[in-house]
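A.B. asks: the following comprises the amino acid sequence and a computationally predicted model.
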Amino acid sequence: MTSSILITGCSTGIGRHCAFALHKAGHNVVASCRKQSDVDALQAEGLQCVQLDLTDTDSIHQGLEQALKLTGGKLDVLFNNGAYGQAGALEDLPTQALREQFETNVFGWHELTKAVIPIMLKQGSGKIVQNSSVLGLVAMKYRGAYNASKFALEGYTDTLRLELMNTPIHVCLIEPGPIESHFRDNAKKAFEKYINVDNSRHIKNYHKTLERLGKSSPSNKFTLTSEAVLRPLLHIIGSDKPKARYFVTQPTYIFGFLRRILPSSLLDRLLNKSD
């Protein structure tokens, strides 16, 4: 059965892979990107794509309006995926950096989701899929802004699911661990924009952070391709009763389990070993 699907954050990585795969599978996919140059590139490759900047309210609504024109006014699935990670110790992060992290990773998603809900209620069906992270389950050092945004997303989505429980709209979370993408490139740019490495007491660990973010190959042996996220997304699209949560990659399963069974002191010691 063909579904109309809007995906955010499709210039690279998970969003791009899922958009092309779902399009190839016969779904009416509308990808979206923040930059017009990325929109043009995807359109040149045969994908329907609109410009949608999650930090701009007008752009969000204009992008949704354009997407609905391409789907005949119907939207079966919204896959909220567009996000980035602001690295750096919380004590070194200017408040503006935290604001920008939430603007993209939380507030933009809310604005788009809020606009989509009436459409799905009117048509009598719909699925809202949130691409979260293992860092919405456990925290790691020097990822505080991203941790906070994903923890917020988890609470937001759980609440939304309860509020829509007696409606025909399903709400699901996908929670990946490390996935091959350009995520590290964007995180490095955000880190260099806001963190003064040489004036921080975390200078030694920051050099490790820059080394990790600068690697072209995966720095984690558990890293999977974007195909690992596509699989649960396909299940959600095709299921009459999709699950509330889908864990992706071994670290998510491990930390999801450890969070339930370990006291905070022991979990903190384990997590503290990561840089």
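C.D. replies: Done, it's in. Since the model is a prediction, treat every value here as computed from it, not as a measurement.
A.B. asks: can we go C-alpha only for contacts and neighbour counts from here?
C.D. replies: Noted.
A.B. asks: tell me which residues of stretch 61-73 come out buried.
C.D. replies: Neighbour counts over stretch 61-73 (16 or more other Cα atoms under 10 Å) mark H61, Q62, G63, L64, Q66, A67, L68, L70, T71 as buried.
A.B. asks: tally of neighbours for F257?
C.D. replies: Neighbourhood size, F257 [other Cα atoms under 10 Å]: 11.
A.B. asks: circling back: just the ones of the buried residues of stretch 61-73 in helices?
C.D. replies: H61, Q62, G63, L64, Q66, A67, L68, L70 (DSSP state H).
A.B. asks: so how far is K189 from the second one?
C.D. replies: I take that to be Q62. When distance is defined by Cα to Cα, to the nearest Å, Q62 is 28 Å away from K189.
A.B. asks: and if you look at the last one?
C.D. replies: Distance, L70 to K189, by Cα to Cα: 34 Å.
A.B. asks: hang on, the earlier thing: for the buried residues of stretch 61-73, please prepare JSON lines with the additional fields distance to H27.
C.D. replies: Output for those, formatted as JSON lines (distance: Cα to Cα, whole Å):
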{"residue": "H61", "distance to H27": "22"}
{"residue": "Q62", "distance to H27": "22"}
{"residue": "G63", "distance to H27": "19"}
{"residue": "L64", "distance to H27": "17"}
{"residue": "Q66", "distance to H27": "17"}
{"residue": "A67", "distance to H27": "14"}
{"residue": "L68", "distance to H27": "14"}
{"residue": "L70", "distance to H27": "12"}
{"residue": "T71", "distance to H27": "10"}
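A.B. asks: and the comparison structure, right after this:
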Amino acid sequence: MERTVLITGCSSGIGRASAEAFLDEEWTVYATARNTADIETLGEREGCRIATLDVTDGDDVERVVDRMLDEEGRIDCLVNNAGYGQLGPVEDVSSDAVREQFDVNVFGPHRLIKAVLPAMRRREDGTIVNVSSVLGRIAVPGTGVYSGSKFAMEGMSDALRNEVREYGIDVALIEPGPVDSMFEDRVESELGGLDRSGAYESFYSLYEDYDAVGGGGVGAIAPEEVAADVVNAASSTEPAARYPVGPIAKAGELGRYLPTWLADGVWSLAKKLG
């Protein structure tokens, strides 16, 4: 029997690369995006079904999950990939923008998890792959809101992993560093839309040019590299709890163990040099 996977955020980047990688491995793929026009070419591939899915819309989530269960009778894997990065100093990000960030990056995956778990429990089998970030493990200035959403995803996944283990369900986190994708375009637009207080211009000088912190530059990885770990996690009988992807993500794992005073000192130095 062919394995089935539901993937969110397939219009570009990691989501699209993951859909392609699962199809190459002959999975039945339900590729979703807010606008199906963005994924029409995926739908032309054998084994791929496409659907409109806005993760902030509970009715959308229920509709797509019900359709998949009706057509396939099972969901072997859920890949929570849809998300974006709201950057900027915490003070400069509006409360509405914080709410939107968490609605997409935290509440959205939670809606999907709640929707697929009953079917996975009945079969006593399934894997949930949550796409996080190195910034879900270590926060840096100017990333407080985005990191907060990814820290939340990490904590929720750690708890969930041990809650569902007895039902034969696995939970894995994918933690990429900077990725060559349209994600960086969204980052630039999010920075440009902030109402700056004028208090943090030194930080903007570091973050306004996203390439300077890895996007598309040194340390950035291809979406296909992340997708390979997504498929590995979904296919493994005993997936790892975490998959750091790329050199910056692996360095970030080590950075977690720095004493706080030393990590703070690094950023103080960076500010002076900037």
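C.D. replies: Structure's in. What do you need? For clarity, every value in this text was computed on a predicted model and none was experimentally measured.
A.B. asks: next up, the contacts around the residue positioned nearest the centre of structure 2.
C.D. replies: Residue closest to the average C-alpha location in structure 2 (Cα atoms, centre = their mean): V131, at 3.2 Å. By Cα atoms under 8 Å, 6 or more residues apart in numbering, the contact list for V131 of structure 2 reads V79, N80, N81, L173, I174, E175.
A.B. asks: burial count for the residue lying closest to it once chain neighbours are set aside?
C.D. replies: Excluding its sequence neighbours, the residue lying closest to V131 of structure 2 (Cα to Cα, 6 or more residues apart in numbering) is I174, at 4.7 Å. I174 of structure 2 has 26 neighbouring residues, counting by other Cα under 10 Å.
A.B. asks: how about I174 of structure 2, secondary structure?
C.D. replies: The three-state label given to I174 of structure 2 by DSSP: H, G, I helix; E, B strand; the rest coil is strand.
A.B. asks: that one contacts S132, correct?
C.D. replies: Yes. Under the criterion of Cα atoms under 8 Å, I174 of structure 2 makes contact with S132 at 5.5 Å.
A.B. asks: contacts for stretch 132-143 of structure 2?
C.D. replies: By Cα under 8 Å, 6+ apart, the residues outside stretch 132-143 of structure 2 that reach it are 86-90, 146-154, 173-177, 203-204, 207, 244, 248-249, 252-253, 255-256, 267.
A.B. asks: mark which of these are buried, thanks.
C.D. replies: 86-89, 146-154, 173-177, 203-204, 207, 244, 248-249, 252-253.
A.B. asks: among those residues, name the ones in strands.
C.D. replies: L173, I174, E175, P176, P244 (DSSP state E).
A.B. asks: show me the two of these that sit farthest apart.
C.D. replies: The distance between the two most remote of those (Cα to Cα) is 9.7 Å, for L173 and P176.
A.B. asks: so what sits against both of the two?
C.D. replies: S132, Y243.
A.B. asks: and L164 of structure 1, how far is that from R212 of structure 1?
C.D. replies: Noted for L164 of structure 1: a distance of 40 Å to R212 of structure 1, by Cα to Cα.
A.B. asks: neighbour count winner among these two?
C.D. replies: Per other Cα under 10 Å, whichever of L164 of structure 1 and R212 has more neighbours is R212, with 17 against 14.
A.B. asks: the more buried one corresponds to which position in structure 2?
C.D. replies: By TM-score structural alignment, R212 of structure 1 lines up with Y210 in structure 2.
A.B. asks: my guess is its match contacts E184. True?
C.D. replies: Yes. If you go by Cα under 8 Å, Y210 of structure 2 and E184 touch, sitting 6.7 Å apart.
A.B. asks: nearest to P118 of structure 2, out of the ones in strands among the buried ones among the contacts of stretch 132-143 of structure 2: which one, please.
C.D. replies: L173 (20.6 Å).
A.B. asks: surely the closest one touches R242?
C.D. replies: Yes. Using Cα under 8 Å, L173 of structure 2 is in contact with R242, at 4.7 Å.
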